[in-house]
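In: Give me coordinates for this.
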Amino acid sequence: MITSNVIHRVFRIRHGGNEATGFTLDVDDRQYIVTARHAVATLQDSGAVDIFAHGVWNSSPARLVGHAPGERDISVLAVDRQLTPGRLTMEPTSKGVIYGQDVFFLGFPYGLLGKFLLTEHGHPLPLVKKATVSLFQSDEVFLLDGHNNPGFSGGVPPPIKWTPTPNNGGGSNARRQALSGVHRTDEEASLQQ
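Out: Next comes the predicted model:
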């Protein structure tokens, strides 16, 4: 089961004509958008990203906080408003990720949108796809067996392990397991023949 604290953190975003998925993380009482570097490659120290809600794109001032080192396709942005309610916490950690577990991609491939909107803010419900943790390449990189599509870039990166943890409201939260690479697509040799 994918819990509300994860679903409400996933957004359809656009910058410079590039559409992608982004998700929010809270650090030191501040909320940030994490997305694919290639989707915001032209964003400078300050600028704007568009966030999709109520069927239209809305511009939001954004500041580039930084890119992940090396060739990792991850960027972090600061926006001028809170997108995810503060009560819906999510801890970024790789603790507890196990070989062979199911993981999920959440995002907006090909701009697909369903009919359901989240809360009064009107953000669309993301599409969900499943994969398996297939290999631990390092402490930070997990290889997955699953299919995703253009538009998932920048979404809540798998692996996600749904570990109930107590929250302030007495319910439970899912822990986001591992902030790994957003995704990489490899064509099989047979498709190239």
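In: from here on, contacts and neighbour counts on C-alpha atoms
Out: Will do.
In: Quick check, residue 75 in contact with residue 67.
Out: Yes - with contact defined as C-alpha atoms under 8 Å, residue 75 and residue 67 form a contacting pair (4.3 Å).
In: More neighbours: which of these two?
Out: residue 75 (23 against 19; other C-alpha atoms under 10 Å).
In: how close does the more buried one sit to residue 145?
Out: Going from residue 75 to residue 145 by C-alpha to C-alpha, to the nearest Å gives 24 Å.
In: What distance do you get for residue 173 to residue 48?
Out: In terms of C-alpha to C-alpha, residue 173 sits 31 Å off from residue 48.
In: So if I had to pick from those two, which one is more boxed in?
Out: Shown here are residue 173 and residue 48; by other C-alpha under 10 Å, residue 173 has more neighbours (24 against 20).
In: Another sequence for comparison is provided below:
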Amino acid sequence: MEWPLRVSKFGVVIAVALTAVFIAILFGMDRPPICACGNVKLWHGIVQSSENSQHIADWYTPSHIIHGFIFFGLGRLLLKKWPLGLALCAAIVVEGAWEILENSPVIIDRYREVTISYGYEGDSILNSVFDLFWMILGFFLASRLPWKVTLAAALIFEAFTAYMIRDNLTLNILMLVSPVEAVKEWQAAGTGYYLTGK
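Out: The predicted structure is shown next:
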């Protein structure tokens, strides 16, 4: 049976409500609304910078789009009886929960300890909300594209960000869960504008 690829008004209302709850939680966590620099940028491309994860898009945006690909695929496998809108809401809950966890002291400290994000302070609310929106974009792209195209896009995103900043979704998960010193050294050895701004 085909999964109806249409989001009902009810699904949209729930998705908006979940997003509002997510934003309220981030405010309750006392996360900064925007970058401490006082600016809002469409793109910030320097990883080793206090402005990383503070603006609308950065080198980790492709990872969040891939989250959407993954959540859509899991929805097709596990939630076939659910309307697409409710599967999207489930994806929003998971992505929102990760963003909240990612901005908790335990994960911020973990990033500093085992990844190349030495001075990581967590995300601004603006960045977290757009991370959620990028996931939603990935979810809808996956709902419209053939699965082989979606898989190819994910692999290209991973390869490109690994080349540009020596990091991507796969390496991020690896280094958070089971750090490999050789990987950390390889990442730390990366120099050039995109990593250091020099």
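In: Need the TM-score from the superposition.
Out: Comparison of the two superposed chains (TM-score structural alignment, normalised by the length of structure 1) gives a TM-score of 0.25, and 80 aligned residues with a C-alpha RMSD of 5.3 Å.
In: residues touching residue 166 of structure 1, list them.
Out: 172, 173 (C-alpha atoms under 8 Å, 6 or more residues apart in numbering).
In: And residue 57 of structure 1, by the same measure?
Out: Per C-alpha under 8 Å, 6+ apart, neighbours of residue 57 of structure 1: 50, 51.
In: quick check, it in a strand?
Out: Yes - assessed by DSSP: H, G, I helix; E, B strand; the rest coil, residue 57 of structure 1 belongs to a strand.
In: Distance-wise, check it relative to residue 13 of structure 1.
Out: Counting by C-alpha to C-alpha, the gap from residue 57 of structure 1 to residue 13 of structure 1 is 8 Å.
In: shared neighbours of these two, which are they?
Out: 50, 51.
In: for structure 2, what spans make up the helices?
Out: For structure 2, the helices defined by DSSP state H cover 9-28, 61-78, 84-102, 105-114, 125-144, 147-165, 169-177, 181-188, 193-196.
In: buried set for the last one?
Out: By neighbour count on 16 or more other C-alpha atoms under 10 Å, the buried set for helix 193-196 of structure 2 is 194, 195.
In: do the third one as well
Out: The neighbour-count check on helix 84-102 of structure 2 (16+ other C-alpha under 10 Å) flags 84-93, 95-96, 99-100, 102 as buried.
In: Also the first one?
Out: Neighbour counts over helix 9-28 of structure 2 (16+ other C-alpha under 10 Å) mark 11, 14, 15, 18, 19, 22, 23, 26 as buried.
In: So which elements touch it?
Out: In this structure, helix 9-28 of structure 2 packs against helix 84-102, helix 125-144, with contacts taken as 3 or more C-alpha pairs under 8 Å, 6 or more residues apart in numbering; DSSP states H and E.
In: Against which helices or strands is the longest one packed?
Out: Based on contacts counted as 3+ C-alpha pairs under 8 Å, 6+ apart, the elements that helix 125-144 of structure 2 packs against are helix 9-28, helix 61-78, helix 84-102.
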